[in-house]
Structure formats: structure tokens, C-alpha cells
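Engineer: My questions concern the predicted model and sequence given below.
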Amino acid sequence: MTDPRRVLFVCARNDVRSPMAEALLRHTDPADFLAFSAGLEATEIDPRTFESLEHINVDASGLRSKSLEDFEGQEFDYVITLCDKSREEAARMPFTGEVIVWNFEDPTTSERHDPFRHTLQEIGDRIKMFITVKTRPVPQAPSVSDS
């Protein structure tokens, strides 16, 4: 068994999209991944983030807004950016394995109906794909026997 891979989700403020992603990955595959989130700046998590997660029975306890500085010097297998503002910053971080760029509309400024649940659904779908791709077994070369 290998150690869980460390994933850091980064967004501008760490108030909606990145904490959603952190909670969803923790909920969906805690055996293979350790999930964290941070913002270019720390703020307060939007209460609608908690409401959206609770609505789909995802544990949001312990979620708090953190800044990138809180993770300085730590290594991550994956840094996943969730908005355009965080993309350039994450690419410059020296403590990453692979940087993955995702972009989701900010539900706090969205005109969509029920934007928080819509964003949560989009992030959840992307995380399921990420898990599928990153946990797929590596094909083994056929063994050569001396028979």
C-alpha cells in the first residue's frame, strides 16, 4: 500500500471553490488522497459553502480558510487551481509535483439558479474523474518465466 497522495486546491480567496474541493476529495477517496485547500489570501468561508456540502451529506467540519503561506515548505503531489487568479501563483510554487489547472465560475457572482449547488456538482464531477485517472492501476509488463 502506498502513502496517500497530497493534493492542494488553490483559489483566490479560499472561501468557496477550494474548500468545496477539499471536502469533496476527503469524502470521496480518503484512502488514496490527503486533501488541503488554500487561497492567495485567507478570508472567511462563505456560509453557503457549508450549506451546499451539508445538503449532500459531505462532512465540512474542520474547514477553515487558509492562505498559501500556511503551506510554505510543504510538498504536494498535485496542486489544483480552481480559478484564473490562482493559476499563475500555483505555477510558481516550488513545492509541487504536478500543477493541474481547472477553472470554475465563482458562485458568489454567478447569475445561475442555485449557483453554489451547481458549482459543487461541477467540482464533484471533476474530482471523480481526477480520482479515476490518478488511481488507475499501472499496467504491469508480462513476467518472463524460465519454464
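Structural biologist: Ah, there it is.
Engineer: When you work out contacts or count neighbours from here on, use the C-alpha atoms and nothing else.
Structural biologist: Fine.
Engineer: Would you confirm that residue 14 contacts residue 49?
Structural biologist: No - shown here, residue 14 and residue 49 do not form a contact pair, counting by CA atoms under 8 Å, at 10.7 Å.
Engineer: between these two, which one's more packed in?
Structural biologist: residue 14 (27 against 22; other CA atoms under 10 Å).
Engineer: quick one, what contacts that one?
Structural biologist: 37-45, 65-67 (CA atoms under 8 Å, 6 or more residues apart in numbering).
Engineer: let's go with 7 Å and repeat that
Structural biologist: Listed by CA atoms under 7 Å, 6 or more residues apart in numbering, the contact set of residue 14 reads 37-39, 42-43, 45, 65-66.
Engineer: second one coming, line it up with the first:
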Amino acid sequence: MKKKILVLCTGNSCRSQIAHGYLNFFGDANLEVYSAGIETHGVNPRAIAIMKEDGIDISHHTSNNVNEYKNLEFDFVLTVCDNAKENCPYFPAKVKTFHHNFPDPAKATGTEEQVMNEFRKVRDMIRKYTSDFFKNYVNVSS
């Protein structure tokens, strides 16, 4: 039976998209990953670029609103920012929820190189988090 994961953040443009990409990368045919936002801001081109640097293509992802998935049953919901956690809709009790507040790289300022370095820093944090999550909660023997 496939496990379903929903990753939520504010605009479904950076953090949740990065996490979605890594969970797909770590996962297999028994895992379905979705990402959504409380709002939709479109997938950030810088998020696409820094994931491509790590060999993961998220250019086909779309920015989705959490309400689009209200009729799906998830095994796990991951919130990757405080705003999503605080505004997350109700999910049935069987859903296991996890939260980690990552900095929003879209709010980085400075030169293009400084902004991209912030995106890379957040990407690396999310990679470690999703790798650990996958090992500890998804890829465990039943």
C-alpha cells in the first residue's frame, strides 16, 4: 500500500517544493508525495535552479493550494514553516504530522550570489531533514 505525504508551506514556491523533490528522490513506487501551500505563489525559479544543481528536476512541479487535497487521505503531513503549521487545515487523527520551521530563502536579500547561497543553505537543511524523515518514518520495516 502506497504511503502518501503532503508537504505544506506558505506559498508552495520554495521550501515545500524542495522537500517534495527530495522525498520523491528518496522514495520509490510505494510513496506518493504532494506539496501545497496555504496560498499559491508559483514555483520559484531559484528553487528549480538549486535543485537542478543537486541533480533533481522540479521544473515540472506546480504550486497548489492545500484545499485541492482536502479529499485525499495522507499518512504524513510535514509543515516546513510556522505559518503553514498555524494555518494548517484539520486532518484526520490517523495522519502523523511533523513540523520544522525552515528559513524562507525567497526573503533573502543582497547580491544574486548571496541570495543563491541562501537558497543553497536552506536546500541543504531540507535535504538532511527529508533524508532523516524518510529513513526514520517512511523506509522502516513494518
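Structural biologist: Okay, I see it. Keep in mind that what you see is a predicted model, and the values were worked out from it rather than measured.
Engineer: Now the TM-score, please.
Structural biologist: The TM-score (TM-score structural alignment, normalised by the length of the second structure) is 0.87; 136 aligned residues with a CA RMSD of 1.9 Å.
Engineer: just to revisit the earlier point, is there a quick ChimeraX command that grabs whichever of the contacts of residue 14 of the first structure are buried?
Structural biologist: To isolate the buried members of the contacts of residue 14 of the first structure in ChimeraX, using 16 or more other CA atoms under 10 Å:
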select :37,38,39,42,45,65,66
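Engineer: Between the two ends of stretch 81-97 of the first structure, how far is it?
Structural biologist: By CA to CA, to the nearest Å, the extent of stretch 81-97 of the first structure from end to end equals 13 Å.
Engineer: Let me see the ranges of the helices in the first structure.
Structural biologist: 17-28, 47-55, 84-91, 115-135 (DSSP state H).
Engineer: The second structure: matching residues for the first one?
Structural biologist: Structural correspondence for helix 17-28 of the first structure: residues 15-26 of the second structure, per TM-score structural alignment.
Engineer: circling back: could you provide the helices of the first structure in CSV, with additional columns for distance to residue 98 of the first structure?
Structural biologist: Converted to CSV, the helices of the first structure look like this (distance: least, CA to CA, whole Å):
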stretch, distance to residue 98 of the first structure
helix 17-28, 17
helix 47-55, 27
helix 84-91, 9
helix 115-135, 12
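Engineer: Please work out which of these is packed deepest.
Structural biologist: Mean neighbour count (mean count of other CA atoms under 10 Å) peaks for helix 17-28 among the helices of the first structure, with a mean of 23.
Engineer: Relative to the second structure, what is the average displacement of that one?
Structural biologist: By mean CA distance after the TM-score superposition for the first structure, the fitted helix 17-28 of the first structure averages 0.7 Å away from its aligned residues in the second structure.
Engineer: Just name whatever secondary elements that helix is in contact with.
Structural biologist: Where contact means 3 or more CA pairs under 7 Å, 6 or more residues apart in numbering; DSSP states H and E, helix 17-28 of the first structure is packed against strand 5-11, strand 33-39, helix 115-135.
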